[in-house]
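>>> Got a sequence here, can you model it:
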Amino acid sequence: MRVSPEVWTLVWIVLFFNAMGCIQSIRCKPKSFRESISVLEVNSSIDPNPTSIDESSSVVLRYRTPHFRASARVLVPPVAGKETWTVGWIQACNHMEFYNKYGNKGMSSWELPDLRDGKIHAISDSDGVNYPWYGNTTETCTIVGPTKKDTRFTVSMNDNFYPSVTWGVPVSDSNVPQLSSIRRDQSFTTWLVAIHQGTGETLVLQTVRWRMQLHIAVDPDKPLGQRARLCDPVAQEQPQVLVKNEAIPANAMVKPNANDAQVLMWRPKTGDPIVVIPPKY
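Next up, the predicted model:
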């Protein structure tokens, strides 16, 4: 059966406009938040200054580690629907060793029992109020749709350690200086995340790993102000911004956080361990 040129022309016109209609519908369909959000820049570092030591107190030695810092510039094109998203930083502790030795008497240690015993692989490092976020000031930004313009913002966070360690054995009434060494080694994973406030949908946008180590040698026989010396490291390893994102463990999103779950133990040279400060949670 032969088809006339007029019929072929009509067929091509119909196909053409159908194709144009499909193209228009694809172009006009708004992108989802998942497809449209973009991270323009991520910066992460640990300050180059060494850990500082403070011997101003006759009761405790204090030290302050350099700060870990992370920031990200984020772009969110117009949000068509009535959606609310929060973008920000979530952090979890993956490993903790924190030992304070007192000569031949024993040592005290801050411990996370479930992490120590391998029951969990990470624990939330939230501020303890705004779960799962590390904080709710510079650390997060909330976008409430619908929006008509691009939304650009920066979210940033910082973290460091500033503990106090008793000169004397923590389970003794005596304040005689016997502290001889401090060792600390902690690892963290920090995620840049977007969470839908209605559904709980979670998008991991960036993953950062970092570690803080220190060794302080102490001579308790020396005068106050001359006892402690930073051995290593003078400069910390710089954080890693991962090429491939990691999933967030469930424990990193919920209570308890590391501060509330940690316990201070006294582990004598001989005898059973003693709980000095129980967990808050």
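
>>> Going by C-alpha atoms from here, please, whenever you check contacts or count neighbours.
OK.

>>> OK, contacts around Glu97?
109-111, 183-186 (CA atoms under 8 Å, 6 or more residues apart in numbering).

>>> just checking, which of those belong to strands?
Among the contacts of Glu97, DSSP state E puts 109-111, 183-186 in strands.

>>> related to what we said a few turns ago, any chance of the contacts of Glu97 in a markdown table, with distance to Thr154 too?
Listed next are the contacts of Glu97 as a markdown table, based on distance: CA to CA, whole Å:
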| residue | distance to Thr154 |
| --- | --- |
| Ser109 | 37 |
| Trp110 | 34 |
| Glu111 | 34 |
| Arg183 | 35 |
| Arg184 | 32 |
| Asp185 | 30 |
| Gln186 | 27 |
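
>>> Do a quick rundown of the helices in this structure.
5-28, 33-36, 113-116, 258-261 (DSSP state H).

>>> run this one through as well so I can compare:
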Amino acid sequence: MRAAAERIAPVVVRTPLVPMGEVWVKPESLQRVGSFKIRGAYNAAVSLARADGVVTHSSGNHGQALAYAAKLLGVPCVVVVPEGTPRVKAEAIVGHGAELVVVPREQRVQAAEKLAAERGMMMVPPYDHPAVIAGQGTIGLEIVADLPDVEVVLVPVSGGGLASGIASAVKALRPDAKVVGVEPELAADARESLRAGRVVAWEPARTFRTIADGLRADLSELTFAHLRERLDDVVTVSEDEIRAAMGHLARSARLVAEPSGATAAAAYLAGRAPAGRTVIVLSGGNVDPELFRSVI
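Predicted structure coming up:
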């Protein structure tokens, strides 16, 4: 993770801790691509990219980040997204010069793998790779550096790359701190997996009910192993609580959050976080303007 921090430093914004009442917010929405995904995507792309280019599947933010990284590295990029991907994310992917491929939501992984094989491109997964996890873990390094006595870190959970990286970094540097994952009630596969002791996948028909479009992925065996070892708990939040948190972040911290990015704040505001000196990870701010207007 320290090596990743050095590698990504020229590209990544070292986001501050922004006070919001009695807690601090880590606003990864301030990254150039609007989310934390640039950390893992750039770290992996630098390590894995080759002249033939890179391909990935994404709900939007990872695809945008990889497209941006590929543009900086001068290699082609193809991003496979599911039908219904927010337009603000799809347009950003194309804006960074990547080829956008839209497929039915249950086919995105297979479609990306097929494209990678057919074109000889390198697959850069959104979370299921050590280089991606290491890049996301740099957030944890920064949190402990800026708030050495942190006691609680709240982090959204989707495929688990972000939570795996942050939990690994925080637990290595401050073992007594609690790292708690947060999921929507309508996409709570990580909580079910950890309680079952194995990866439990939810069908897209279930996870696509949530407004938090970036939190619909299942854990991989790699991220599950990290979370089982290092995450203290997973809590869930409702759709109304996510919307309320988006508005609260805008009004109280002057920060724009997409639904996925607001879930950790939603857990805190709903009283589901442990007591202690708390950092809330705001993972992204690529929100549809109409939706944002509706919540503020």
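
>>> Work out the TM-score between the chains.
In this superposition the chains share a TM-score of 0.20, using TM-score structural alignment, normalised by the length of structure 1; 94 aligned residues with a CA RMSD of 6.0 Å.

>>> Comparing the helices of structure 1, which stretch has the densest surroundings?
helix 258-261 (a mean of 19; mean count of other CA atoms under 10 Å).

>>> how near is Ser25 of structure 1 to Val11 of structure 1?
With distances taken as CA to CA, to the nearest Å, Ser25 of structure 1 is found 21 Å from Val11 of structure 1.

>>> got it, and Asn100 of structure 1?
84 Å.

>>> For Cys3 of structure 2, grab the count of nearby residues.
Check again: residue 3 of structure 2 is Ala, not Cys. By the criterion of other CA atoms under 10 Å, Ala3 of structure 2 has 11 neighbours.

>>> picking that back up, out of the helices of structure 1, the one nearest Arg267 of structure 1 is which?
For those, proximity to Arg267 of structure 1 was assessed by CA to CA; helix 113-116 is nearest, at 14.3 Å.

>>> Now Met20 of structure 2. Nearest residue, chain neighbours left out?
Spatial nearest neighbour of Met20 of structure 2, excluding adjacent residues (CA to CA, 6 or more residues apart in numbering): Ala253 at 5.6 Å.

>>> My read is that the one you found contacts Trp24, right?
No: assessed by CA atoms under 8 Å, Ala253 of structure 2 is found out of contact with Trp24, at 9.5 Å.

>>> overlap in contacts of these two?
Common neighbours of Ala253 of structure 2 and Trp24, using CA under 8 Å, 6+ apart, are Val18.

>>> Select the longest strand from structure 1.
Per DSSP E, structure 1 has its longest strand at strand 84-102.

>>> any chance you could map the strands in structure 2?
So, for structure 2 - with DSSP E - the strands run 18-20, 23-27, 54-57, 77-82, 99-103, 122-123, 152-156, 178-184, 233-237, 278-282.

>>> rewinding a little: ok, the contacts of Glu97 of structure 1 vs Ala217 of structure 1, which is closest?
Of all these, Ala217 of structure 1 sits closest to Arg183, with 8.7 Å by CA to CA.

>>> Which residues are in contact with the closest residue to the closest one other than its chain neighbours?
Using CA to CA, 6+ apart and skipping the chain neighbours, the partner closest in space to Arg183 of structure 1 is His215 (4.6 Å). His215 of structure 1 is in contact with 181-184, 230-233, counting by CA under 8 Å, 6+ apart.

>>> And Ile8 of structure 2, how close does it get to Leu222 of structure 2?
When Ile8 of structure 2 is compared with Leu222 of structure 2 (using CA to CA), they lie 22 Å apart.

>>> Looking at these two, which one has more neighbours?
Ile8 (20 against 17).

>>> residue contacts, the more buried one?
39, 42-43, 135.

>>> Give me the buried subset of the contacts of His215 of structure 1.
181-184, 230 (16 or more other CA atoms under 10 Å).

>>> Find the pair from these with maximum spatial separation.
Once CA to CA is applied, the buried ones among the contacts of His215 of structure 1 give Arg184 and Leu230 as the farthest pair, at 12.0 Å.

>>> Spell out which residues are contacts of both of those two.
Residues touching both Arg184 of structure 1 and Leu230 by CA under 8 Å, 6+ apart: 214-215.

>>> sorry, back to before: buried among the contacts of Glu97 of structure 1? Make that a PyMOL selection.
Selection of the buried residues among those in PyMOL, burial being defined by 16+ other CA under 10 Å:
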select buried, resi 109+110+111+183+184
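
>>> Pick out whichever of the contacts of Glu97 of structure 1 sits closest to Ile46 of structure 1.
Distances from Ile46 of structure 1 to those, taken by CA to CA, are shortest for Gln186, at 13.7 Å.

>>> Run a quick neighbour tally on the residue nearest to that closest one when sequence neighbours are not counted.
Nearest residue to Gln186 of structure 1 in three dimensions, chain neighbours excluded: Met96, at 4.5 Å (CA to CA, 6+ apart). Look at Met96 of structure 1: counted by other CA under 10 Å, it has 18 neighbours.

>>> And for Val165 of structure 1?
So Val165 of structure 1, with other CA under 10 Å, has 16 neighbours.

>>> ok, so what distance separates it from Ile53 of structure 1?
Taking CA to CA, one finds Val165 of structure 1 at 11 Å from Ile53 of structure 1.

>>> same check, this time on Ser181 of structure 1
For Ser181 of structure 1 relative to Ile53 of structure 1 (CA to CA), the value is 13 Å.

>>> can the strands of structure 2 go into a markdown table with extra columns for distance to Gly140 of structure 2 and mean neighbour count?
Shown next, in a markdown table, are those (distance: least, CA to CA, whole Å; neighbours: other CA atoms under 10 Å):
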| stretch | distance to Gly140 of structure 2 | mean neighbour count |
| --- | --- | --- |
| strand 18-20 | 15 | 15 |
| strand 23-27 | 10 | 22 |
| strand 54-57 | 25 | 28 |
| strand 77-82 | 27 | 26 |
| strand 99-103 | 31 | 17 |
| strand 122-123 | 26 | 22 |
| strand 152-156 | 9 | 28 |
| strand 178-184 | 10 | 28 |
| strand 233-237 | 17 | 21 |
| strand 278-282 | 10 | 27 |
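
>>> Save those strands as a markdown table, and put in distance to Gly63 of structure 2 too.
Rendered in a markdown table, the data for the strands of structure 2 read as follows (distance: least, CA to CA, whole Å):
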| stretch | distance to Gly63 of structure 2 |
| --- | --- |
| strand 18-20 | 27 |
| strand 23-27 | 19 |
| strand 54-57 | 7 |
| strand 77-82 | 6 |
| strand 99-103 | 9 |
| strand 122-123 | 12 |
| strand 152-156 | 18 |
| strand 178-184 | 21 |
| strand 233-237 | 26 |
| strand 278-282 | 18 |
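
>>> Please identify which of these is closest to Leu48 of structure 2.
strand 122-123 (7.0 Å).
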